[in-house]
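Asker: predicted model and sequence below, questions to follow.
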Amino acid sequence: MFIVCPFIDDIVQPLGYSNDTGVWQRHEIFPNWFPFDRDRYYVTAYVLQFAAGCLGYTYIVHGGALFISLLTFSVGQFKIIQHVYSNLSRYAKALGEIGTARSEEIIAKALSKEHQLNIRFVNEINHAMQWYIFLDFSVSSFQLAVVVFQLLQSTSSVEIMASCSYFCTLSTQLFLLYWNGHEIVTQHENIAECVYKSDWPSYDAKTTRIMQMTMVRAQKPLKLNIGPLGYVKVDALIQIFKTIYSYVCLITGNWDV
């Protein structure tokens, strides 16, 4: 929408001729400075802004999508473990029907190993991405505040729609990020509850011991850090939106709003 906005604004709100250059003025994708007359070389200015916009948008979309996909994968793996533990007797019976002995023990060992692999996977994500999350947390409030400020200053309905769509895009990305981070904590803790609710008293001692170790491991907190500030959870997302008001007041210079 930001790319299309200049063409629509040229029709709805034409700027007229420039008194300095005598060239017809046209709207830009976003305010920018060029070392040349942007009205006379509008196509060049537009192409440069288009390239810069695509570069920034590509970084936001692909970087965010990759990270959110990793978190979604982790949440899904923990839910699979919960499902199998909740229905362990049914899966063990199906495995026993094909002639596999000690089916409960085999499944419990496989789940325990999968659980450890997922814990290691989340810890590696946390180690690799915690400072990225810290920078994203620090910038997100200011970035959203700038979009809100642009909404307050906009007079064109097209520009307002573009800013609203961008605000919704950023908010959705942040929601998916912090919601999945919160879900990792919740779903990992739910594994212990699913193990406890299974038919563990009816299993042999070795299988029960494996399940008890899984319960103990699941009760250990598994969280993503926002650098030294805290953890990735819904409360942190709420804090981001609370900070928007302060940034808007700082940008406008009006603390009485």
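Answerer: Everything's here; your move.

Asker: could you use CA atoms for every contact and neighbour count after this?
Answerer: Noted.

Asker: what residue lies at the spatial centre of this protein?
Answerer: residue 177 (2.4 Å; Cα atoms, centre = their mean).

Asker: which residues does that residue contact?
Answerer: 64, 67-68, 71 (Cα atoms under 8 Å, 6 or more residues apart in numbering).

Asker: mark which of these are part of helices, please.
Answerer: Mapping those onto helices (DSSP state H) picks out 64, 67-68, 71.

Asker: now, which of those residues sits nearest residue 131?
Answerer: residue 67 (13.1 Å; Cα to Cα).

Asker: give me the number of neighbouring residues for the closest one.
Answerer: Each residue near residue 67 was counted by other Cα atoms under 10 Å, and the total is 16.

Asker: I'd like to know how far it sits from residue 248.
Answerer: Relative to residue 248, residue 67 is positioned 28 Å away (Cα to Cα, to the nearest Å).

Asker: put this next to the first one:
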Amino acid sequence: MLMIYVTSFVKVNHDFQKSTFSKRYLDNGLKSNEDVKKLNPETLIYAKRYFRDCIIHHQQIIKLVEIVESEFNYLMLIQFLGSLLLLCLSLFQLSINDIRSTRFFSMLCFACLMLFQLLIFCWNGNEVLVESLEIAFAAYDSDWFVCDIATQKAVVLVIQRAQRALQLSAGKFAYLTLETYMSILRASGSYYMVLRKVNE
């Protein structure tokens, strides 16, 4: 189940990279309406189709993120809380075991794997956030002015929508970002210190 979640993140990241508005198919150096009028009509038709495809793709990405968020947010909350508890307990086990024992080594490996698992989710969630905000800049930097008025208005709507970041959460409690990852590390360290005080 967790692999489906990670795969969904990777797909969203890939889709954002593919949907970035590109100027490579248009003539560079378009500065004014006079330059646009000099363009080949086939280039203008291609640009209109390309922008339309990018806009449709952006809408599909938004729907995909909404589906992933609605299906997995409570699962991620359980995952995060469980990981926080297990990480705290494994740190406690590390502190009471001898460094040369196999139990110490196995608990160290377990703690590292728990940290890595959380990092995968938070890193990809952070990438979704960052890439979703980049869409507005990419759309603005494109040669949108070579298209007809309807397409220009659609690009403006894409820019407005892209200014609201797409975010994935853990049960609507915390967003999956690198900041959340750091707060989990701090919280597990704090809980570890409490357990250590109780044990003394």
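Answerer: Done, it's in. Values in this document were obtained by computation on a predicted structure and should not be read as measured data.

Asker: can you add distance to residue 128 of structure 1 and give the contacts of residue 177 of structure 1 back as CSV?
Answerer: Converted to CSV, the contacts of residue 177 of structure 1 look like this (distance: Cα to Cα, whole Å):
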residue, distance to residue 128 of structure 1
64, 15
67, 11
68, 14
71, 13
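
Asker: put the buried members of those residues into a ChimeraX selection.
Answerer: Buried residues within those, by 16 or more other Cα atoms under 10 Å, are selected in ChimeraX with:
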select :64,67,68,71
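
Asker: chain center to the lengthiest helix in structure 2, what's the gap?
Answerer: When structure 2 is parsed with DSSP H, its longest helix is helix 41-96. Distance of helix 41-96 of structure 2 from its chain centroid, counting by Cα atoms, centre = their mean, to the nearest Å, is 5 Å.

Asker: show me what residue 94 of structure 2 aligns to in structure 1.
Answerer: Mapped onto structure 1 by TM-score structural alignment, residue 94 of structure 2 lines up with residue 151.

Asker: name the nearest residue to its match, sequence neighbours excluded.
Answerer: Nearest residue to residue 151 of structure 1, sequence neighbours excluded (Cα to Cα, 6 or more residues apart in numbering): residue 160, at 5.8 Å.

Asker: which of the helices or strands spans that neighbour?
Answerer: helix 157-197 (DSSP states H and E).

Asker: outside of stretch 183-194 of structure 2, which residues touch it?
Answerer: In contact with stretch 183-194 of structure 2 (Cα under 8 Å, 6+ apart) are residues 84-85, 87-89, 91-92.

Asker: okay if I get the residues you listed as CSV plus neighbour count?
Answerer: Below are those laid out as CSV (neighbours: other Cα atoms under 10 Å):
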residue, neighbour count
84, 21
85, 16
87, 26
88, 23
89, 18
91, 23
92, 20
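
Asker: now those residues as CSV including distance to residue 13 of structure 2?
Answerer: Below are the contacts of stretch 183-194 of structure 2 laid out as CSV (distance: Cα to Cα, whole Å):
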residue, distance to residue 13 of structure 2
84, 26
85, 30
87, 28
88, 31
89, 33
91, 33
92, 36
